[in-house]
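>>> Turn this into a structure:
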Amino acid sequence: MRLWLSDDERRPDPVPARADGRKAVLAGTLAWGIALVACLVFREPLESAGLGWFTVAAITGVVLGLIGLAAVQVIRRRVDQSAERSTD
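Below you'll find the predicted structure:
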């Protein structure tokens, strides 16, 4: 087994796979939303145990997930627009 190949022996790099980041971000945001609902339902026991910050963490997760969803959508639009320009 050789660890190094010269450039003329290498196969070309594969085309990058197109992944849909929206599904991953949406799944994470939904998980934080479920955690937020659970924190709101069990607010009293959490606060008496000193874990009231869980609610703030869940709110932060939902907000960041929504921002991430918007960012992924903007990036996807830009990629689609650049792909359309390159095919013209």
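>>> switch to C-alpha atoms for all contacts and neighbour counts from now on
Fine.
>>> the helices in this protein, which residues?
21-41, 43-48, 53-87 (DSSP state H).
>>> Output the contacting helices and strands for the second one.
Spelled out, that is helix 43-48. In this structure, helix 43-48 packs against no helix or strand, with contacts taken as 3 or more C-alpha pairs under 8 Å, 6 or more residues apart in numbering; DSSP states H and E.
>>> which parts of it are buried?
The neighbour-count check on helix 43-48 (16 or more other C-alpha atoms under 10 Å) flags Arg43, Leu46 as buried.
>>> now the last one
Across helix 53-87, burial judged by 16+ other C-alpha under 10 Å covers Phe54, Thr55, Ala58, Ile59, Gly61, Val62, Leu64, Gly65, Leu66, Gly68, Leu69, Val72.
>>> structure for this one too, so we can compare:
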Amino acid sequence: MTDKLPPNLLKLFAPRPPLPYAPPLDKEPGKRVGARVSGIADLTPMLKNYDPDYVPWKSIEEKRKERQETKKKIADEALEKATAEC
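Coordinates of the predicted model:
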């Protein structure tokens, strides 16, 4: 299909020359050392000595229940205030 295009458009589809090789700036690829990946076995002693002051986060249900209670408390106070004024 491209062979039917005019020469000025064929120039747009011409491949570019290959990039010249540039050696790596830091180390040779064969001498590079990647990240040291290990399992979780190294971290298990930390589980025995965890922070005793740690307070776990509240679950979504606990947060929802807390919000409902505060809204109910505010509504009750507003109701008592309104009945006291009347």
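>>> TM-score for the pair, please.
The TM-score (TM-score structural alignment, normalised by the length of the second structure) is 0.33; 38 aligned residues with a C-alpha RMSD of 3.0 Å.
>>> just to revisit the earlier point, and which of the buried residues of helix 53-87 of the first structure is nearest Thr87 of the first structure?
Using C-alpha to C-alpha, Val72 comes nearest to Thr87 of the first structure of these, at 22.7 Å.
>>> and that closest one, what does it touch?
With contact set as C-alpha atoms under 8 Å, 6 or more residues apart in numbering, Val72 of the first structure has these partners: Gly21, Arg22.
>>> From Cys39 of the first structure, how far out is it?
For Val72 of the first structure, the distance to Cys39 of the first structure (C-alpha to C-alpha, to the nearest Å) stands at 28 Å.
>>> Same question for Ser48 of the first structure.
Distance from Ser48 of the first structure to Cys39 of the first structure, by C-alpha to C-alpha: 13 Å.
>>> Check which residues of whichever strand or helix holds Glu77 of the second structure are buried.
Following DSSP states H and E, one finds Glu77 of the second structure within helix 60-85. Residues of helix 60-85 of the second structure include none that count as buried (16+ other C-alpha under 10 Å).
>>> do stretch 29-42 of the first structure as well
Thr29, Leu30, Ala31, Trp32, Gly33, Ala35, Leu36, Cys39.
>>> which residues touch the fifth one?
What it means is Gly33 of the first structure. Ala58, Ile59, Gly61, Val62.
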